[in-house]
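Peer 1: model this:
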Amino acid sequence: MMPEPPAAPRPRGTGWLALASVLDVDSAVRISGVGLDSRRIVPGDLYVALPGQATHGARFAAAAVAAGAVAVLTDAEGAGLAGDLGVPVLTVPDPRSKLARVAAAVNGWPATQLLMLGVTGTTGKTSTTFLLEAGLAAAGKLTGTIGTIGFRLGGEELPAVRSTITTPEAPDLQALLALLRDRGADAVAMEVSSHALALHRTDAITFDVAGFTNLGRDHLDFHHDQEQYYLAKRRLFTDGRCRRAVVNTDDVWGRRLVDRLRTDGTPFRTTGSTPDADYRVTSREPLADGRTRLRLATPSGEHAFVLGLLGEFNVRNALTAAAMLDCAGVELATALAGFATASIPGRMQRVPLPGDAPNVVVDFAHTPESVAAALASLPGGPVTAVLGCGGDRDRAKREPMGEAAAGAARLVVVTDDNPRSEDPAAIRQAVLAGARRAAAETGAEVLDGGDRRSAIRMALRRTGPEQWVAILGKGHERGQDIGGVVTPFDDVAVAQQEWAAIRQGGGHG
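Peer 2: Now for the predicted structure:
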């Protein structure tokens, strides 16, 4: 499978780099950029041809050269496939492992000129990154953010090719960092995925502070087992990839990571609910507007602040963000003031509806743990969950996701997420099986809601005023992939449209 198109814009006016200055190659080639996708090569680029699941990038080398690539970097197989291109074809055993360093060098090593904060974990990366952005903004720093929701500078979205990739490929990532640097950014808060770590995308970055939120079940279609998944996450904290670490030790994998940090001698701080955690909440007070006033114990004393995000898991994310800011040398009292107004598209996002509507939230929860956490975070009263599961991904989590939903909601409406190449009904049946198994114990009602719009309509009709509807799985996404065709679909907009139609037709029923 060819790499996804670059998700990040390039900076203007990059200089020329002698490739031999960063790679052990016998070549006088000079490059002004680097790319993985032949469709997006510009004159002066190095085209890096990698092996893929379905084909080899070298099969597209001629197209890259026609677009202006001045050289091709690949492996022995790729060199054989590329043939005579009229430009140097440079061969190294593992070109992917060299890619980040080349991309960083040709962009002037931008990460060295920014405060770099990286967050990894199964859940909480996006929320923690947005809290870091809010805290840094309150402290007067112009901050870039990189992650699942896209790329921002100073809270404004940067135009980019939409993608589901969390951490861009190294050429896109380094170009984006250079763009942020050139536009005056002081700091970058970014999500660091397990895929990115396993595939060397962030190898050329030394993070000033790296944060670990948790480790649940996810991406086992890629990592094969939980141990390999953990080892991929751990890469962010080893071999000099971070200067300081913040780790949630309520998580068993976090405690294991702390043991490794002690062995390595990497400075770290812990967050958690136990008295020995360096950062912990000592009191909380729910406010009338849904926010929460918290008191935070830190190594330097206590701080009171207001958290604008809904959910107990966001309290844990706020702990991680606060500890990371403190470890980065940001004035904590000032930064925490920014947490009161932080908001995140598709992360426990309130959907405003008129009239006698239920309370509706949209969230990206797509693992058993995150489904349970999202539903548990809602205030008392009956909860309706709208839940699907993506196709062409880890099939083993589908039934557990259904179980998690029926373990917390009084009504579970199972629907489609992004079925991709799979049969949507077959995916729903797996989720339904898990939900019905849990419902036998909890008494929850479980329904097959069919397509996503129909399921949202059903949930709104079946849920009374002031009760809660949680639409889970797609969060901020604005499209739905069915059979390889992506059509527009925004959970927030669809909920608003369907509620308007229900009101016109006579309300609940």
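
Peer 1: hey, let's count contacts and neighbours off CA atoms from now on
Peer 2: Will do.

Peer 1: list the contacts for residue 413?
Peer 2: Contact analysis of residue 413 by CA atoms under 8 Å, 6 or more residues apart in numbering lists 384, 385, 386, 387, 446, 447, 448, 449, 455, 458, 459.

Peer 1: Kindly provide the distance from the residue nearest the centre of the chain to residue 285.
Peer 2: For the chain, residue 148 is the residue whose C-alpha lies nearest the centre (CA atoms, centre = their mean; 3.9 Å). As judged by CA to CA, to the nearest Å, residue 148 and residue 285 stand 31 Å apart.

Peer 1: which residues touch the residue nearest to residue 498 when sequence neighbours are not counted?
Peer 2: Of all residues not flanking residue 498 in the chain, residue 457 sits nearest, at 5.7 Å (CA to CA, 6 or more residues apart in numbering). Contacts for residue 457 were tallied using CA under 8 Å, 6+ apart; they are 495, 498, 499, 502.

Peer 1: To compare against the first, here's the next sequence to fold:
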Amino acid sequence: MKVNVSEQPMPTGRRSASPGGTQQDRQPAIRPARVDPVPLAEIAALLGLPEDGLEDAPAVTGVTLDSRSVVPGDVYFALPGASRHGADFARQAVEAGAVAIVTDPDGAQQLALSETSADVPVLVVDAPRAAVGGASALVYGTQRGGGGAGVALLGVTGTNGKTTTTYFANALLRALGHRTGLIGTIEISAGGEPIPSRLTTPESPEVHALLAVMREKGVSAASMEVSSHAIEFGRVDGVRYDVVGFTNLTQDHLDLHGTMGDYYAAKARLFTPERADRAVVTVDDAWGRRLAAEAPIPVTTLRTEAAGPADGTDTADWTVTDARRSGVGTAFELRHADGTALRVRSGLPGGFNVANAALATLLVLASGASAEEVQKALDTDPFTVEVPGRMQLVGTAPAAVVDFAHNPDALERALDAVRPEGAGRLIVVFGATGQRDQGKRPIMGAVAARGADVVVVTDDDPHDEDAGAIRAEVIAGARAEDAGQGLGRRIDEVAPRAAAIRHAVSLAGAEDVILVAGRGHESFQEVKGVNLALDDRLELRAALAEHGRPSCRTGRDSRLQARTH
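Peer 2: I've put the predicted structure just below:
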């Protein structure tokens, strides 16, 4: 059976084909324990297709893009990919129990030639990718909020700070008594229980299934990182957020978006009535101020910098004031224009973690908690939570820190956050990713030369590029900045990355600080299509041990206080 409808095409971008596989390649699907069956006719109606002839079709209890994850009762979305079409794997999907297929005209033609279309209903639309999110929300019952009534869903986007802000928000929500869920680049969890996932950024069927799982586990509030890739590729389609937050926008991902204007436009699509009820926007940069002015939903603004922009547009609903050192972190006040004030403390070093803590606080406040409730929760010091690979302390003498900073702005802020006081030197180990925004490589080199006394340039994830050529571009920027400013920096090129980390430790004295930047929590390095085991934290701890230097197994140690500001 086949029905058709025309749709407007989705924006262009990279696409990956739906993978195939045998029973031995089966991938476990993340699914709620119970799903109310949805008539296939309802899905057809959602897609704008006629319902005639679908009355007796089997009901749908799941959605997937991956033939290896099909379970009986699924509708399989066969999407076009870069090298293969999902229709190539429709036979495996049907054999695994798929009760219907949604695809485009090219996929339908392939199915007809293979006679797979005779086995199950095939719904044909011009842009099936655009239909996945809505169908997933319908099947898993997540059309409203984070998995249904009673679940508050917070989304955080921006170039830097998404992970830490979601961790902070969840910590504050827990202090308020919520059972929380998290969908992020480091982990996915529901009620404190980790949920394994094959994907760093889940596709929309998996996102909606995760939200339904959270609902089943009694989660009352959840936080989610929302990347520009997730927005661009429809991975959060059909998700409805109670509150969305914006951290900042700096140069990154231009390999995908092309220009900063297009990058901004992708982020701005999250701040619409179709996706969110309200927003909290940090207005420290011009992009944030533009977003606050243009977003067609209610916006609360936050300014975290000590001074506003020179053009006088420095007004904000909430402002960070009275920031002062508190252990390795910062205590500060969040003050509203009406005089209301909240006392907040970030347990992680750096001004950017003040911004992350302030945004997390306001997201929770905007989700419906009262100022009095939030202050009582803040008094329990929830923002001392350790965030893996984000300003994570590994050693103490020298202070040795691992951070995810992988673009110029994040690297500059990280260097500033860990700069030693007194006579100690700052040693940085970093690289640049292959097949990504090539223009930022010399900029990152220049940032490192300005901010560190010793610059060790190594590899990040080269992917399929020549690693030496990437290092050369970074080093060129570092040496040009060093020569132009007369900085007198030591600039070394060392590869592989583990050797670079050992080299940095060999150079460090007890009063120095080592920052290993760029990979954070990641435990594999991709080189020529091969994932090599590599964890900066483990390598740094091992190198410290080789040189008889002390290390710690948590990101919080009071001895860092004397070495960072």
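
Peer 1: what's the closest of the contacts of residue 413 of structure 1 to residue 111 of structure 1?
Peer 2: Closest to residue 111 of structure 1 out of the contacts of residue 413 of structure 1 is residue 387 (38.8 Å), distances taken as CA to CA.

Peer 1: got a list of what the aligned partner of the closest one in structure 2 touches?
Peer 2: Under the alignment (TM-score structural alignment), residue 387 of structure 1 maps onto residue 430 of structure 2. Contact analysis of residue 430 of structure 2 by CA under 8 Å, 6+ apart lists 456, 457, 458, 459, 460, 516, 517, 518.

Peer 1: could I get these as CSV with secondary structure and distance to residue 149 of structure 2?
Peer 2: Listed next are those as CSV, based on DSSP: H, G, I helix; E, B strand; the rest coil; distance: CA to CA, whole Å:
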residue, secondary structure, distance to residue 149 of structure 2
456, strand, 51
457, strand, 50
458, coil, 49
459, coil, 47
460, coil, 43
516, strand, 43
517, strand, 41
518, coil, 39
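
Peer 1: Of those, which are still contacts in structure 1?
Peer 2: Cross-checking the contacts of residue 430 of structure 2 against structure 1 gives 456, 457, 458, 459, 460, 516, 517, 518 as conserved contacts, using both residues aligned by TM-score structural alignment, their matches' CA atoms under 8 Å.

Peer 1: which among the residues you listed gets closest to residue 232 of structure 2?
Peer 2: Of all these, residue 232 of structure 2 sits closest to residue 518, with 23.5 Å by CA to CA.

Peer 1: What lines up with the closest one in structure 1?
Peer 2: In structure 1, residue 518 of structure 2 lands on residue 473 (TM-score structural alignment).

Peer 1: if I look at its match, how far off is residue 416 of structure 1?
Peer 2: Using CA to CA, residue 473 of structure 1 is found at 9 Å from residue 416 of structure 1.

Peer 1: which residues are in contact with both of these two?
Peer 2: Shared contacts of residue 473 of structure 1 and residue 416, defined by CA under 8 Å, 6+ apart, comprise 387, 388, 389.

Peer 1: ok so the residue nearest to residue 498 of structure 1 is a helix residue?
Peer 2: Yes - remark: residue 457 of structure 1 belongs to a helix, assigned using DSSP: H, G, I helix; E, B strand; the rest coil.

Peer 1: Alignment lookup: it to structure 2.
Peer 2: By TM-score structural alignment, residue 457 of structure 1 lines up with residue 502.
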